[in-house]
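Engineer: sequence? don't have it. structure:
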């Protein structure tokens, strides 16, 4: 039985998290610059809200983990993940994978394609996660306090 392999550079939870953090930070700073240029009140908060709602990032999940979740979802019909934000991500990802499967593609190749080339509808990051894990990335200068976000 041939095992399916995902590109070596993209393997691992840490890599996926760093990619997500970098993508979010870059997009947030672009939005923040735009908000400042147009003198929006409370630009940091407005930029964060906009970035969370409208970004189009890669899926930030490891292939092996995604494959296990997808198989569990396809076999049982339920998602073995906790949290509304995470469930929304998995439902969106599962929908794209299932569209390819309906066209005759197997689970592993469909999942690999979506993870490699697909884009999420928005950043699936909660505000608390942004504050906890991305705080240093989000502070373009000392004038913005994460407590206000």
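Structural biologist: Perfect, thanks for sending it. For clarity, every value in this text was computed on a predicted model and none was experimentally measured. Numbers count the residues shown, from 1 in each chain.

Engineer: going forward, measure contacts and count neighbours with C-alpha atoms only.
Structural biologist: Will do.

Engineer: against residue 74, how distant is residue 46?
Structural biologist: Applying Cα to Cα, to the nearest Å, the value for residue 46 to residue 74 is 38 Å.

Engineer: presented hereafter is structure B, for comparison with structure A:
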């Protein structure tokens, strides 16, 4: 991990590492050592959200750099809507409500994060606040960049 990070930082300003959530693994700890910003993507399913919360709590309990990463982590909660095309409007509303409930549970542990990849936090359009329901692009316009404001 250390050598790979050293080589990559020579050529890239942004390095993204996907590690899973095995906080006890040696390679995971080395990755955390090199991390400047922790982003935790979570599906709005309770057991997955709980695993992410426990990972953040583990980091926080270690103190120092690890605790700072946990406090400033960006947690992105997406709705669990695998069968979205067949969901009723009531089921979609329940999925959105569940995603909001789970996201709210992260607030004391990490930095709050909106759930939309394309709508900035100041958006007032609740119908465009989830990754599964981004606002449409205007015809002929370039596609929107996902999460343009998440790392600011």
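Structural biologist: Received it, and whenever you're ready, just let me know what you need. These numbers come from a predicted model, not from an experiment.

Engineer: may I have the TM-score of the superposed chains?
Structural biologist: Superposed pair, TM-score by TM-score structural alignment, normalised by the length of structure 1: 0.29. Supporting alignment: 87 aligned residues with a Cα RMSD of 5.9 Å.

Engineer: would you mark the buried spots in the helix or strand containing residue 45 of structure 1?
Structural biologist: When elements are assigned from DSSP states H and E, residue 45 of structure 1 belongs to helix 43-54. For helix 43-54 of structure 1, a neighbour-count test (16 or more other Cα atoms under 10 Å) marks 43, 44, 45, 46, 47, 48, 50, 51, 52 as buried.

Engineer: could you do stretch 29-38 of structure 1 as well?
Structural biologist: Within stretch 29-38 of structure 1, the residues that count as buried by 16+ other Cα under 10 Å are 29, 31, 32, 35.

Engineer: what angle do the helix or strand where the first one lies and helix 43-54 make?
Structural biologist: Meaning residue 29 of structure 1. Counting by DSSP H and E, the element that carries residue 29 of structure 1 is helix 13-37. If you take axes from the mean of the first three to the mean of the last three Cα atoms, to 10 degrees, helix 13-37 of structure 1 sits at 130 degrees to helix 43-54.

Engineer: let's have the buried residues of helix 43-54 of structure 1 in TSV, adding distance to residue 99 of structure 1.
Structural biologist: Output for these, formatted as TSV (distance: Cα to Cα, whole Å):
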residue	distance to residue 99 of structure 1
43	39
44	38
45	36
46	35
47	33
48	32
50	29
51	27
52	26
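
Engineer: and residue 100 of structure 2, that one's in a strand?
Structural biologist: No. According to DSSP: H, G, I helix; E, B strand; the rest coil, residue 100 of structure 2 belongs to no strand; its state is helix.
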